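J.: this is a predicted model, with the sequence first.
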Amino acid sequence: MGQEQSAIDENTPTETLDSRTVEAVGKYIKDGRAQRIVVMTGAGISTSAGIPDFRSPETGLYANLQRLKLPYAEAVFTLDYFRNNPLPFYILAQELYPGKFRPTITHAFINLLSQKGLLLKLFTQNIDCLEREAGVPNDKIIEAHGSFAKQSCIECKASYPKELMLKAINEKSVPHCLEDNCDGLVKPDIVFFGEQLPSEFFTSMDLPAEADLCIVMGTSLSVAPFARLPQFCTDRTPRVLINQEAVGGLGSRPDDVLMLGDCDTGVRKLAEACGWLEELESMWAKTAPEKQPKTDKEKAKKSRDEQLQEEVEKLTKEIEENLRIEQEQHQWLNKHVDNKFAKIQEETEKEVPTTPATQLSLNQEAQRQRLDKDVVVGSSVFGNTQSDGPSQPAKKLDQSQHSWLNQHMGNKVARLQTEDSIEETLQPASAKLENEANSESPSASQTEASKTDSGGGGLQHVFPHLG
């Protein structure tokens, strides 16, 4: 955390603290010696909340005001410019208006001091009201430069309803006084250049002299009269600066402690030295806004990655469903064909003559004829390849199913061809039996005619590649 000691000679002894370190400050508080703590803050405690400070070269508020084409950056906070052109201020006010930002852990630390009864007064230059949102009581806060907490007419000073001010700021419009015969411009009670600071600031300027510890955070101490406040502390009052750089002459007294760096890191380290870190983190966590259910518009505004993920999940489900259906179709086809062949076998055994050789021949021929008819029926179900196009049910079968059916039918025909070979082997041995059966069985010409009538032999009219 940067430099944790005063800028004076290291051999200079302290008068109140045990040493010029954050640990010594923590001990000083834990020992109960800091019962009246005065805190002074500037824009630096709100930058981690997303609110820009005023003077940072690239990210400061004045740097961002260039887009408003002001004659000079500070003009937006001058009363004369506001009277003639109030719109730039309301454009800026929309970015700063309370409710858009979460208090930082530094704001929570100030509230923790208040809850422990140690906060005498908070002097702040900020107009963002984050101290209030963090829970610091209003009577403990001196808003030296005013704030958005109240609004009034710049002419008659009449107060103006908060809800109407919020509406005007959201619409980037300019509100006017509601009093009869006035119609003056209305603005938040923010102190513009040339305006007087709130009277309570001046009536409270003696409080630093009553403090037994002063903590200065996130301010350049470059704007009077606020910049003079740390000087009002007594010489024996320890002063702690938590800031990016040394400012305002702090570090010149024996009990000044400099903690150079960002404010959030500094207060965590100070809270740890006091034994409060866990309590502080818990308190700050409660300032986080509750997550609201997404509106229909928010749900519609999905990121490209979210949309892509949803498409992938949708396609995955469709593929899984198609595979399930395909598997069920394959199982049905397999069972259907097997049942057909079983039926053919059963009917053939009943119709063929009992002569052994004739039974072989006719059984084989009957199987072929039955198979031809079955395929013709199947073609009406699955789509005949010789028709103008597949029937409606056939459109539901993909190429893999047709390939499977072709292969399955081919295997069946191959089995029949094997039976032909067996018949030819048995023919010489059963010649006598065949001659006896000729008088009872159909002739070869009749058998061939039967083949011709059935479509040219087997499955060639459905699956030409089997020929």
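T.: Cool, the structure landed.
J.: hey, let's count contacts and neighbours off CA atoms from now on
T.: OK.
J.: strands along this structure, start to end?
T.: Taking DSSP state E as the criterion, the chain carries its strands at 37-41, 119-124, 141-143, 146-153, 186-190, 213-217, 239-243, 256-260.
J.: could you dump those strands to CSV with distance to Tyr81 and mean neighbour count?
T.: Shown next, in CSV, are the strands of the chain (distance: least, C-alpha to C-alpha, whole Å; neighbours: other C-alpha atoms under 10 Å):
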stretch, distance to Tyr81, mean neighbour count
strand 37-41, 28, 25
strand 119-124, 25, 23
strand 141-143, 23, 22
strand 146-153, 16, 20
strand 186-190, 13, 22
strand 213-217, 31, 24
strand 239-243, 33, 27
strand 256-260, 37, 26
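J.: can I get those in TSV with distance to Lys291?
T.: As requested, the strands of the chain are exported to TSV (distance: least, C-alpha to C-alpha, whole Å):
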stretch	distance to Lys291
strand 37-41	30
strand 119-124	30
strand 141-143	29
strand 146-153	25
strand 186-190	29
strand 213-217	31
strand 239-243	32
strand 256-260	35
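J.: quick one: closest of those strands to Pro98.
T.: Taking C-alpha to C-alpha, strand 146-153 is the member of these nearest to Pro98, at 7.2 Å.
J.: comparison target, given below:
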Amino acid sequence: MISALTTITDIVDRIRTGQITRIVALTGAGISTAAGIPDFRTPTSGLYDQLAPLKLPYPEAIFHINYFSHTPEPFYAIARARHPRNLLPTISHAFLALLARKNLLSFLFTQNIDGLELDAGVPAEKVLQTHGSWKTQRCHKCKVPYPDDLMQRAIRVGDVPYCLEAGCGGAVKPDVVFFGEALPERFEVEEKRLTGKGVDLMLVMGTSLKVAPCSRLPQSIGEGIPRILINREKVGDLGTREADVCLLGTCDEGVRQLADALGWRDELEGMWADAVERKEETNRRESWDEEGPTLEESIQKLTEKMKEAGRISQGHRRMLEQHLGAKFAHVLPRKSVE
């Protein structure tokens, strides 16, 4: 057990001497910001602030199943700009893959749906995508799977794909977990591992710890087990225990600092370069390397469409009110004056 006021040097020494061999990681949106995906809550630059022109009932509505079920347009307006097939893994993703290569990564909980840790080389059996992924899709109503080629076409042009089953008409949704939907059953199974004796270190990267149930995972770690936070700011209760170490800054800066301390920097940079090259080749093969609209452009385009739709619906409503008013003026009895 590490003593009071643990430092990064203490943890590095324990990794080098084989005292730390089972690392569990939890990652959030901050690990992918360098890939071009804005995080959710950073003021002005976060996704939720950028969605302000759409005048959603609340920012998270774009990812809530109830809102999506009747208004899927905002989600698909930003789908091309945020689709992971456009993106390349960061050096932070490569660091997780390096831990796996060295048999140090016991398990990874990721709140991200981009799959970039898999692109970087983390074995799929060591990853739980707690919020699902973009790799498959189905109708949100009847749950019938939807063809990949039609989904790709819809994302490229920003259209909403609808179910092909006769009489359904439900909007197709990628197999990501929206607000209001249950997490994979596997989550509870893997969470129980944290409360046992199978963890030597927990690594928390790029998350606000504001979304349950992943937010409770760091607290599940035993009191004397070290926890490393790599994040722009302290979150949750990280930094309150004697065995906590906080590396504040971007995730990429933090993993480079850790890799330097471990003497892994060259190996890490090499793994990252290889991962990027593989993903670029995949993108070329699947035609995902074509430049699409930016997130800002996508939001502006939908804002204009929604304004136009609003003018049309208001005009129709006035026309109907006038028509019905004139019609019923002839049939409704006049008020009695008695």
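T.: Perfect, thanks for sending it. None of these values were measured; they are calculated from a predicted model.
J.: quick one: which of the strands of the first structure is nearest Glu279 of the first structure?
T.: Glu279 of the first structure lies closest to strand 119-124 among the strands of the first structure, at 16.8 Å (C-alpha to C-alpha).
J.: list the contacts for Tyr76 of the second structure?
T.: Counting by C-alpha atoms under 8 Å, 6 or more residues apart in numbering, Tyr76 of the second structure touches Ile155, Gly158, Asp159, Val160.
J.: quick check, nearest of the residues you listed to Asp49 of the second structure?
T.: The closest of the contacts of Tyr76 of the second structure to Asp49 of the second structure turns out to be Gly158 (C-alpha to C-alpha; 20.6 Å).
J.: count the neighbours of the alignment partner in the first structure of that closest one for me.
T.: Under the alignment (TM-score structural alignment), Gly158 of the second structure pairs with Lys172 of the first structure. For Lys172 of the first structure, the neighbour count with other C-alpha atoms under 10 Å is 17.
J.: and Asp264 of the first structure, by the same measure?
T.: 22.
J.: that one maps to what in the second structure?
T.: Under the alignment defined by TM-score structural alignment, Asp264 of the first structure is paired with Asp252 of the second structure.
J.: pretty sure its match sits against Ser92.
T.: Yes: when contacts are counted by C-alpha atoms under 8 Å, Asp252 of the second structure is listed as touching Ser92 (5.4 Å).
J.: joint contacts of the two?
T.: Shared contacts of Asp252 of the second structure and Ser92, defined by C-alpha under 8 Å, 6+ apart, comprise Ile31.
J.: nearest to Ala63 of the first structure, out of the strands of the first structure?
T.: With C-alpha to C-alpha as the measure, strand 186-190 is the member of the strands of the first structure nearest Ala63 of the first structure (20.0 Å).
J.: so how much does that closest one differ from the second structure once superposed?
T.: In the superposition against the second structure, strand 186-190 of the first structure averages 1.0 Å from its aligned positions (mean C-alpha distance after the TM-score superposition for the first structure).
J.: next, the angle strand 146-153 makes with that strand.
T.: Strand 186-190 of the first structure and strand 146-153 are oriented at 150 degrees to each other (axes from the mean of the first three to the mean of the last three C-alpha atoms, to 10 degrees).
J.: of the contacts of Tyr76 of the second structure, which stay in contact in the first structure?
T.: Checked against the first structure using both residues aligned by TM-score structural alignment, their matches' C-alpha atoms under 8 Å, those keep these contacts: Ile155, Gly158, Asp159, Val160.
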